[in-house]
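A.B. asks: sequence and predicted structure are below.
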Amino acid sequence: MVHRRKVEPDRTRILSRNLSSETVQFLRGLGIDPTGKEELWIEALTHGSTGEKRNYERLEFLGDRVLGLSIAEWLYERNDGPEGKLSQRLNALVSREMCARIARQIGLPDHIRLGKQARDDGGADSDNILGDVMESLLGASFVLRGFEPSRDMVRDLWSKAMASHAGQQKHPKSALQEWAAGNQRKPPEYELIDRSGPDHAARFTVRVTVKNVGAVDAVANSKQDAETAAAKKFMETYS
C-alpha cells in the first residue's frame, strides 16, 4: 500500500517579513543586493508550510527555465557532441539532486523559511525543497536583474559540476534497458512499492524487476530518483 500524508500549513508562529542580516549577507555573497527588494527574496525563500500566501513555487517555475537555458547554452559553447550527449549532460546538471547539492554547498539550508513542523521533519535538508529553492532564487534573480546576470550566477555556482563528469556516463535506467536487451531478457519493470513521509520530505520505494533474473528495491526522495537508484543497484548486483 502506498501511504501519503498531507502536510497542513503551520500557523503556530509568525515568521518575520524582514530578511535577517545573515540572509542579506548570504545573498550579497551570491552577488545579489536585496536592498529595496526584500519582499521578492523573502518569497523566493518561503516554503508553503509557513501558511503564507506568497511562497517560492511561482519563482521556482521561472527559475527552472532560467537554469535549463543557462546550462544548455553553456554546454553548446563547450561541446561539439551530438544532441543526445548534450541532453544527457543537461539532465544531470539540472537535476533535483544537483540543485540540492549546489544549495548545500552555498549554505542555503540556513536561510529557507519553513513552518515548524516542516523544519522538525527535516525539510531544510530535503532534496526536494533545496532543489526547488535553488531554482526559485534563480527565478527571483531573473525577475530583478534579467537573464545575463542570472546566467553568470549559474555559471559561477555550477562551475565545479560542469568541470566534473556529471552526466557523461550513461544513465542507469538506459544502461539497464540495454543490458536486458543485450542478454535477451524482457525490459525491466518498475513498481512503486511505498510512499511515506510528508510532501516536503517524501520517501519513495521502487522495485525494479527483470524477469528470470531478479529484483531489487531502492529508496529516494522522488519516484524518478528511486527508479534510477534501483536500476543502478540492479546493475551492480546482476550485471
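C.D. replies: Sure thing, it's come through. Residues are numbered from 1 along each chain as shown.

A.B. asks: for the rest of this, base every contact and every neighbour count on C-alpha atoms.
C.D. replies: OK.

A.B. asks: contacts for the helix ranked longest in the chain, please.
C.D. replies: Ordering each helix of the chain by length in residues (DSSP state H) puts helix 57-78 first. With contacts defined as C-alpha atoms under 8 Å, 6 or more residues apart in numbering, helix 57-78 is touched by 44, 86, 90, 93-94, 132-140, 142, 147, 150-151, 154-155.

A.B. asks: could you count how many residues lie near residue 97?
C.D. replies: 19 (other C-alpha atoms under 10 Å).

A.B. asks: one more: residue 84?
C.D. replies: Quick note: residue 84 (other C-alpha under 10 Å) scores 9 neighbours.

A.B. asks: and residue 99, by the same measure?
C.D. replies: Neighbours around residue 99, by other C-alpha under 10 Å: 25.

A.B. asks: let's bring in a second one:
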Amino acid sequence: MKLSAELKAFEARIGHRFKRPELLLRAVTHSSMASPTRKDNQRLEFLGDRVLGLTMAGALFAADSEATEGQLAPRFNALVRKETCADVAREVDLGAVLKLGRSEMMSGGRRKAALLGDAMEAVIAAVYLDAGFETAQAMVLKLWGNRIHTVETDSRDAKTALQEWAQARKQQPPRYTQLKREGPDHAPVFTIEVKLESGESEKATAGSKRQAEQAAAKALLARMEKDDE
C-alpha cells in the first residue's frame, strides 16, 4: 500500500520510513474510525507502552549509575506518563495525521492529551514491529531528547512538593480556587489560583483542572524556593 503525502511527511518527522506502511496507518487510526476492514491502534498502544518503558528504564539506568530505585522510579514515571507522550506527539505534529471519526474530530480529538499520548505509544509499537527493538529504541531516545537528562525536576509532583514546603514551615496546606472556566464543553480552559496561608499566590491556566493546579503549584513553589535561597 502507498501512504498519503501527509503520512510520508510524518515518517520524515519521526525519522523512520516504514517497510510495512500498513503498520503506521493502523497506529494513527483511532477507535472512532475503526471498521471491519480497518483496525484501530489500541493493541499497538499496549505494546508501545512496554517498548517505551523498557527504553526509558534502560536510558535512566545508564544515565545515572549512582541512583537508587527510589530515585529512578519517579523519573521513569515522569518520562512515560501520558502527558509526556502527548508533548512528544505535539512536537512531531502527530495530531495532524490521526484518523478520527466525525464526533471525535468535532470534539477536538487532535488536541486531546490522552488521545495523542495513546497514539504516540502506538507509533512506537509500529516502528518496533516494522524494524525491531533497536530501531524503535533509537527513535524514542531521539524524540524524547533532553528530557532524560532534565527529568529530575519534572519528576516531582508540584502539588505534593508545595504542600511539603508549607508543612515544613508549619503552614496549613495550600488552597486551590477555580477562578475561571472558559471555552466549549469539549475543550474547556481552567484558570486556577493556589494560595499559601502566608498570603503568597500564583495563577495558571490549562486544559484541565489538574494541569492548571500543577502549573500554579509549580510556579509558586519555584518562587518560594528562590526566596529561600
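C.D. replies: Cool, got the structure. In this text the structure is predicted, and so the values were computed from the model without any measurement.

A.B. asks: might you report the residue contacts of residue 80 of structure 2?
C.D. replies: 49, 52, 53, 56.

A.B. asks: which position in structure 1 aligns with it?
C.D. replies: Taking TM-score structural alignment, residue 80 of structure 2 has residue 94 as its aligned residue in structure 1.

A.B. asks: next one: residue 22 of structure 2
C.D. replies: In structure 1, residue 22 of structure 2 lines up with residue 39, judged by TM-score structural alignment.

A.B. asks: neighbouring contacts of the helix or strand where that match lies?
C.D. replies: Using DSSP states H and E, residue 39 of structure 1 maps to helix 38-45. The contact list for helix 38-45 of structure 1 (C-alpha under 8 Å, 6+ apart) reads 17-19, 34, 54-56, 59-60, 111-113, 133, 136-137, 140.

A.B. asks: over to stretch 163-178 of structure 1?
C.D. replies: Residues outside stretch 163-178 of structure 1 that contact it (C-alpha under 8 Å, 6+ apart) are 85, 88-93, 187-188, 227-229, 231-232, 234-235.

A.B. asks: before we move on, the earlier item: superpose on structure 2 and give me the mean offset of the helix holding residue 39 of structure 1.
C.D. replies: Helix 38-45 of structure 1 differs from its equivalent in structure 2 by a mean of 2.0 Å after superposition (mean C-alpha distance after the TM-score superposition for structure 1).

A.B. asks: buried stuff in that helix?
C.D. replies: Neighbour counts over helix 38-45 of structure 1 (16 or more other C-alpha atoms under 10 Å) mark 40, 41, 42, 43, 44, 45 as buried.

A.B. asks: using JSON lines, lay out those residues together with distance to residue 27 of structure 1.
C.D. replies: What follows is the buried residues of helix 38-45 of structure 1, written out as JSON lines (distance: C-alpha to C-alpha, whole Å):
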{"residue": "40", "distance to residue 27 of structure 1": "12"}
{"residue": "41", "distance to residue 27 of structure 1": "9"}
{"residue": "42", "distance to residue 27 of structure 1": "11"}
{"residue": "43", "distance to residue 27 of structure 1": "14"}
{"residue": "44", "distance to residue 27 of structure 1": "12"}
{"residue": "45", "distance to residue 27 of structure 1": "11"}
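
A.B. asks: whereabouts in structure 2 does the longest helix of structure 1 align?
C.D. replies: Using TM-score structural alignment, the partner range for helix 57-78 of structure 1 is residues 42-63.

A.B. asks: which residues of structure 1 fall in helices?
C.D. replies: With DSSP H as the criterion, structure 1 has helices at 21-29, 38-45, 57-78, 83-93, 96-106, 116-120, 127-145, 147-157, 159-163, 172-182, 223-238.

A.B. asks: could you say what helices and strands the fifth one packs with?
C.D. replies: The one in question is helix 96-106 of structure 1. helix 127-145 (3 or more C-alpha pairs under 8 Å, 6 or more residues apart in numbering; DSSP states H and E).

A.B. asks: if we use 10 Å, what do you get?
C.D. replies: helix 83-93, helix 127-145, helix 147-157, helix 159-163 (3 or more C-alpha pairs under 10 Å, 6 or more residues apart in numbering; DSSP states H and E).

A.B. asks: out of the ones you listed, flag the one nearest residue 218 of structure 1.
C.D. replies: helix 127-145 (16.2 Å; C-alpha to C-alpha).

A.B. asks: superposed on structure 2, what's the mean shift for the closest one?
C.D. replies: In the superposition against structure 2, helix 127-145 of structure 1 averages 1.8 Å from its aligned positions (mean C-alpha distance after the TM-score superposition for structure 1).

A.B. asks: how far off helix 96-106 does that helix point, in degrees?
C.D. replies: Orientation of helix 127-145 of structure 1 against helix 96-106 (axes from the mean of the first three to the mean of the last three C-alpha atoms, to 10 degrees) gives an angle of 70 degrees.

A.B. asks: got the buried residues for helix 127-145 of structure 1?
C.D. replies: Going by neighbour count (16+ other C-alpha under 10 Å), the buried part of helix 127-145 of structure 1 is 127-142.

A.B. asks: what's the match for residue 177 of structure 1 in structure 2?
C.D. replies: Aligned by TM-score structural alignment, residue 177 of structure 1 pairs with residue 163 of structure 2.

A.B. asks: fine by me, we can end here.
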